[in-house]
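K.L.:
Quick one, fold the following:
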Amino acid sequence: MTDFLLIRHGETAWNRELRFQGQLDVPLNEMGLEQAQRLKTRMVQALAEWQAQGRVPTRLISSDLLRAQQTAQPVAEVLGHTCILNAGLREQCYGVFEGMRSPDIQAQHPEAWQRWLAFDADEAVEGAETTRAFHDRVIATLQDLAQQYAGEHVVVVTHGGVLDMVWRHAQALSLSGPRVCDIPNAGLNQVAWRDGGLHIQLWADAAHLADLPDQPVYSQQRLLEVREQLAAQTHVNGVA
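P.N.:
Just a heads-up that it's a prediction; the model follows:
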């Protein structure tokens, strides 16, 4: 068995603006840097408990994108490990949507936006990864890490989309459809790779961020509901 402590990167300006970041290299904003420092404090507090349990992290691995590296650096200072970069832990590539907010996409790429709102795991806009290809990349990366560091306790700093794939895989959920789990910036998620699969032990722990302002939330479910409401209204008006 290999234990993973999976951490989403801290907040960026584009998170706050609800822009698609994807694989563009966006740095942490002021809040994200504060979240990373809170994470460092949480790691210091947890280290004594881990030592008593014999679960001291042996590796620190991060997505190679800047926002993940900046989040991982304070953790590295606590654990005393050099951060290993792994491109397999990058966020999903969103192609032409990257750097854009949903109103901009609706105005400039209306047909692509409607296709994206179908949340079909095998469809992708121009230049993007399909959700299925993204999922396969994420799970293959974690499997490789689990095999390489078998029996160890590994800290991984990554992205919201990666964690969504972990949640779906562990819960045997469809890859189609909007995200259904909470994934806070700088939140902690404990999973184990055991018997060839992922098993969730702790999810979306953000106690160390409790007194900070509310995080921006891009609700895929809400977008889908709005689309369905508009479609129903159009149908009623058409019948009338």
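
K.L.:
Please count neighbours and contacts with C-alpha atoms only from this point.
P.N.:
Noted.

K.L.:
Can you name the residues in contact with stretch 83-99?
P.N.:
14, 19-24, 59-65, 72-73, 76, 105, 125-129, 131, 134, 137-138, 141, 158-162 (Cα atoms under 8 Å, 6 or more residues apart in numbering).

K.L.:
just the buried members of the residues you listed?
P.N.:
14, 19-24, 59-65, 72-73, 76, 105, 125, 128-129, 131, 134, 137-138, 141, 158-162 (16 or more other Cα atoms under 10 Å).

K.L.:
contacting residues for R137?
P.N.:
Neighbour list for R137: G88 [criterion: Cα under 8 Å, 6+ apart].

K.L.:
Sorry, wrong one. I was asking about R227.
P.N.:
Contacts for R227 (Cα under 8 Å, 6+ apart) come out as L117.

K.L.:
Here is a second sequence; please produce its structure as well for comparison:
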Amino acid sequence: MIRVTGGETVSVRTLYVVTHPESTHHVDGLVGGWFDSPLTPAGLRDAASIAAALRARIPERAEVELYSSDLQRAEQAALVIGELLHVRPVLDPRLREKSYGEAEGRPQEWLRQRFVPPPAAGERMRHDEGVPGAETMAVFARRVYAAIGDILRQDREHQIVVTHGGAITFAVASWTELPIESLGYARFHAAPGSITELREDDYFHNRQVFGLGDTRHLGSGGATS
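P.N.:
Just a heads-up that it's a prediction; the model follows:
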């Protein structure tokens, strides 16, 4: 995107972060994490709506890069987007949702009975949630930061990342280069199937959260986590 400001021509780099739409673990009431659930029929329809919304925002002849979590619910959405935008997704396991260890694929009630919430004060990013094999928020954050960092090192005007709701906080925080240690209380919400638009100009190099969790392209209803 090109803007003209006070006689100056300013190029704007845009990163679109997409949360995958409804998958089977949403409707079955199961813990997601690394549990490899596919999209539902409604989720696949929403993926087509996401693709159309991105097509409307990105010029036809623009060069686009597309990255995705390698879990099938994200990959399926990325393939739908990529087909419309004529680009193949690059799969990156670092863009996965937070791992919930032994809870993955089990009923949400199983997790609720065992989950140890973080303290109101004190160490929160390295807090042990009480579920064997689960990632701490610090480990989760570091891998998402690493993935977004590598993506941003590529010189492209338009980039798309398809990931998961839990990863949005760290994708946005990485974009603004907030230190991981500062994120103990920070959480950004983006519903399934949403688009978060992040922009950087090439004059001031300011990084803007232009839109967080936009779902206007979706119909009513949908998943909630």
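
K.L.:
Let's see which of the buried ones among the contacts of stretch 83-99 of structure 1 end up in strands.
P.N.:
Mapping those onto strands (DSSP state E) picks out R59, L60, I61, S62, T158.

K.L.:
Translate the first one into the numbering of structure 2.
P.N.:
The criterion is TM-score structural alignment: under it, R59 of structure 1 has E65 as its aligned partner in structure 2.

K.L.:
so that match makes contact with D155?
P.N.:
No: applying Cα atoms under 8 Å as the test, E65 of structure 2 and D155 come out as separate, 9.9 Å apart.

K.L.:
Which stretches in structure 1 count as helices?
P.N.:
Secondary structure of structure 1 by DSSP state H: the helices cover 13-16, 30-53, 66-79, 102-108, 110-116, 131-148, 160-171, 220-239.

K.L.:
about what we covered before: what's the closest of the ones in strands among the buried ones among the contacts of stretch 83-99 of structure 1 to W50 of structure 1?
P.N.:
Within those, distances to W50 of structure 1 taken as Cα to Cα reach their minimum at R59, with 13.9 Å.

K.L.:
quick one, longest strand in structure 2?
P.N.:
Longest strand of structure 2, by residue count under DSSP E: strand 8-19.

K.L.:
Who are the packing partners of that strand?
P.N.:
Using 3 or more Cα pairs under 8 Å, 6 or more residues apart in numbering; DSSP states H and E, the elements in contact with strand 8-19 of structure 2 are strand 2-5, strand 158-163, helix 168-175, strand 195-201.

K.L.:
Of all those, which one comes closest to T215 of structure 2?
P.N.:
Among the helices and strands packed on strand 8-19 of structure 2, strand 195-201 comes nearest to T215 of structure 2, with 6.8 Å by Cα to Cα.

K.L.:
Off-centre distance for the closest one?
P.N.:
Taking the mean of its C-alpha atoms, strand 195-201 of structure 2 sits 13 Å from the chain's own mean (Cα atoms, centre = their mean, to the nearest Å).

K.L.:
Could you pull out the buried residues of stretch 36-46 of structure 2?
P.N.:
For stretch 36-46 of structure 2, the neighbour count (16+ other Cα under 10 Å) marks D36, S37, P38, L39, T40, G43, L44, R45, D46 as buried.

K.L.:
how much space between the fifth one and A51 of structure 2?
P.N.:
Going back to what we said before, that points to T40 of structure 2. T40 of structure 2 is 16 Å from A51 of structure 2, where distance means Cα to Cα, to the nearest Å.

K.L.:
Check E102 of structure 2 too.
P.N.:
In this view, E102 of structure 2 and A51 of structure 2 are 34 Å apart by Cα to Cα.

K.L.:
These two: which is more packed in?
P.N.:
Neighbours were counted for E102 of structure 2 and for A51 using other Cα atoms under 10 Å; A51 has more, 21 against 14.
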